[in-house]
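[1] sequence first, then the predicted structure:
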Amino acid sequence: MTADDERKQGMASLLDSDEFSLHEAIGGWRGFVESSLPGVVFVVTFLIWGGFRVPVVASVATVAIMVVARLIGRTPITQALSGVVGVALGAVWAWRAGDAGEYFVPGLWINAGYLVAVLVSMLVRWPIVGVIMALLQGRGSSWRKEPATLARYQWATALLAGMFALKLLVQVPLYLADKVALLGTAKLAMGLPLFALTLWAIWFLVRTPAHPEEPEAPLPPTR
């Protein structure tokens, strides 16, 4: 199981829970640090040294150290690997282009891809949040025949689309303006913190039981 798959499963189970856990949404404090630290190191080293080589090498080394620390501690490495794909893609992209700003390009494309997929799910009236909830609750496709339920899942999915759209609206102009430090900072701020806030809003919309309990039948009159 990849780290991305693990995070999606965690998100799905959290949506179906009775209480929202911020700790679980961000993968715990260690998970939060491990997901954010490579980006922090990249921005800091760029501000100090400039160029692209030192920031790229530093961010890759940070991920490697976190994985080794997990292995030494005999703890699961999936959480430490959560940012490995993004860091690896960004590192290769920046190294080949010889530009630190290119480090963020793969992430922009990934967000754009997610945004398109989420919008398509809404257009075909199979909102992704509804699909996830139906799988968790074993409802099949019956929820699509309930206008109120379908509308609620459409709104919840729209929040997810809004998250990806907001990232692009903020980060693409910074990339085009070659504001590497600001772009790195924006990506950090719009990473797990924004994800957790969006997940809370989605949970708030979908926490209404899919099948409200029927009122108990009145007791027969006593004689």
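    Looks like it came in fine. Since this is a predicted model, take the numbers as computed values, not measurements.

[2] could you use CA atoms for every contact and neighbour count after this?
    OK.

[3] my guess is A156 meets L199, correct?
    No - the criterion here is C-alpha atoms under 8 Å, and A156 misses it with L199 at 9.2 Å.

[4] counting contacts, what elements does the lengthiest helix in the chain pack onto?
    Secondary structure of the chain per DSSP state H: the longest helix is helix 147-176. Helices and strands touching helix 147-176, by 3 or more C-alpha pairs under 8 Å, 6 or more residues apart in numbering; DSSP states H and E, are helix 105-123, helix 128-137, helix 180-189, helix 192-206.

[5] need the contact list for the spatially most central residue of the chain.
    Centroid-nearest residue in the chain, with C-alpha atoms, centre = their mean: F195, separated by 5.1 Å. By C-alpha atoms under 8 Å, 6 or more residues apart in numbering, F195 lies in contact with M163.

[6] the helices and strands packed on helix 147-176 into a markdown table, with extra columns for distance to L81?
    Formatted as a markdown table, the helices and strands packed on helix 147-176 follow (distance: least, C-alpha to C-alpha, whole Å):
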| stretch | distance to L81 |
| --- | --- |
| helix 105-123 | 16 |
| helix 128-137 | 24 |
| helix 180-189 | 17 |
| helix 192-206 | 15 |
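
[7] A further structure is provided below for comparison with the first:
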Amino acid sequence: MTAQTAHETVEAAVRQQLSKALGGRRGMAEAAVPTILFTLTWLTMRELDLALRVSIGAALVLLVVRLVQRSTVQFVVNALFGIGIGWFFVHRSAASGGSEQEQALAYFLPGILYNGGYAVVLAFSCLVGWPLVGFMVGSITGDATAWHRDKQVVRLCSRLTWLLVAPCVLRVAAQAPVWLAGSSGSMDPDAAVAVLGVLKIVLGWPLQLAALGAMVWLLTRRTPVGPDAKPA
């Protein structure tokens, strides 16, 4: 990997590139804030349209700030895209005659599907020896596959990728049964929405920060760059 030549350790090289790919703290916050606001607004006000407007409004404010600062809007656009998908599921439920509670329940389905699909893709990439985090690094260095020639980087990227899999699996394991229970009628839809809202917050930032903390710990180790190097 060409970026390695500028760093003394494998971790330093990957840490720098991964930080850029994830957008840092600001990028992750911009991706999470609109969804958190939707959940909190629904739980406190019980008005679906208001919750959607608040989440969209927050994303648009963040977008304007980025445009004024002339910085990348990638992570805000990602949030708007997620809201758009949620809006589609909500109005699809409304078109089929679903109650407001059922519509709110539908808003959480894309997140569950996304986490499930993301976990499968990430796990598969590790199992075939091409961890997805490696491609995140490659997208920044300008060579999508050069990182794969260094076994140390591949091992490190595999560990980092598995750490991204864990939160996704936990979210699906916790949220899917509640969503299914609310949709099937075995659980009151309003109660299911409330539980999903709480789970989305509890398993959102706290869980993501825990995973990122573990990733940071891995990236603070010192593996000198070189074919025969071992971790310090």
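    Right, received. Where do you want to start? Note that this is a predicted model, so its numbers are computed, not measured.

[8] would you pull the TM-score for this pair?
    Here the TM-score for the pair of chains, by TM-score structural alignment, normalised by the length of structure 1, is 0.67; 193 aligned residues with a C-alpha RMSD of 3.7 Å.

[9] roughly how far does the counterpart of the residue nearest to the centre of structure 1 in structure 2 sit from A32 of structure 2?
    Superposed on structure 2 with TM-score structural alignment, F195 of structure 1 falls opposite Q208. As for Q208 of structure 2, its distance to A32 of structure 2 is 10 Å (criterion: C-alpha to C-alpha, to the nearest Å).

[10] how about A191 of structure 2?
    23 Å.

[11] of these two, who's got more company?
    A32 (19 against 14; other C-alpha atoms under 10 Å).

[12] hang on, isn't the more buried one packed against L80?
    No - the criterion here is C-alpha under 8 Å, and A32 of structure 2 misses it with L80 at 10.5 Å.

[13] check the gap between D178 of structure 1 and V57 of structure 1 for me.
    To V57 of structure 1, D178 of structure 1 is 20 Å away according to C-alpha to C-alpha.

[14] meant to ask about I72 of structure 1, not that
    22 Å.

[15] more crowded one of the two?
    Neighbours per residue, other C-alpha under 10 Å: of I72 of structure 1 and V57, the larger number sits with V57, 15 against 9.

[16] which residues touch that one?
    By C-alpha under 8 Å, 6+ apart, the contact list for V57 of structure 1 reads A91.

[17] what does L60 of structure 2 correspond to in structure 1?
    So L60 of structure 2 corresponds to A64, using TM-score structural alignment.

[18] next, count neighbours for its match.
    A64 of structure 1 has 16 neighbours, counted by other C-alpha under 10 Å.

[19] what does W93 of structure 1 give?
    So W93 of structure 1, with other C-alpha under 10 Å, has 19 neighbours.

[20] what does it align to in structure 2?
    In structure 2, the residue matched to W93 of structure 1 (TM-score structural alignment) is F89.

[21] for R125 of structure 1, helix, strand, or coil?
    Put simply, R125 of structure 1 is coil when judged by DSSP: H, G, I helix; E, B strand; the rest coil.

[22] map it across to structure 2 for me.
    Checking TM-score structural alignment: R125 of structure 1 goes with G129.

[23] need the contact list for that match.
    G129 of structure 2 neighbours (C-alpha under 8 Å, 6+ apart): V154, S158.

[24] give me the contact list for stretch 65-76 of structure 2.
    In contact with stretch 65-76 of structure 2 (C-alpha under 8 Å, 6+ apart) are residues G23, G27, M28, E30, A31, A59, L62, L63.

[25] that's a strand at the third one, yeah?
    No - with three-state DSSP as the criterion, M28 of structure 2 is helix rather than part of a strand.

[26] how close does it get to F75 of structure 2?
    M28 of structure 2 is 7 Å from F75 of structure 2, by C-alpha to C-alpha.

[27] and the two? which has more neighbours close in?
    Neighbour totals were compared for M28 of structure 2 and F75, and F75 leads with 22 against 16 (other C-alpha under 10 Å).

[28] helix or strand for that one, which one?
    If you go by DSSP states H and E, F75 of structure 2 is part of helix 74-95.

[29] can you give me the buried ones in that helix?
    The neighbour-count check on helix 74-95 of structure 2 (16 or more other C-alpha atoms under 10 Å) flags 75-80, 82-83, 86-87, 89-91, 93-94 as buried.

[30] do the same with stretch 104-119 of structure 1
    Going by 16+ other C-alpha under 10 Å, stretch 104-119 of structure 1 has these buried residues: F104, V105, P106, G107, L108, N111, A112, L115, V118, L119.

[31] now swap in stretch 212-228 of structure 2 and tell me
    Those would be A214, M215, L219, R222, T223, P224, V225, for stretch 212-228 of structure 2 by 16+ other C-alpha under 10 Å.

[32] from those, which is closest to V178 of structure 2?
    Proximity of those to V178 of structure 2 (C-alpha to C-alpha) peaks at A214, which lies at 28.2 Å.

[33] and that closest one, what does it touch?
    A214 of structure 2 neighbours (C-alpha under 8 Å, 6+ apart): L163.

[34] any idea how far L163 of structure 2 is from it?
    Plainly put, A214 of structure 2 is 7 Å away from L163 of structure 2 if you go by C-alpha to C-alpha.
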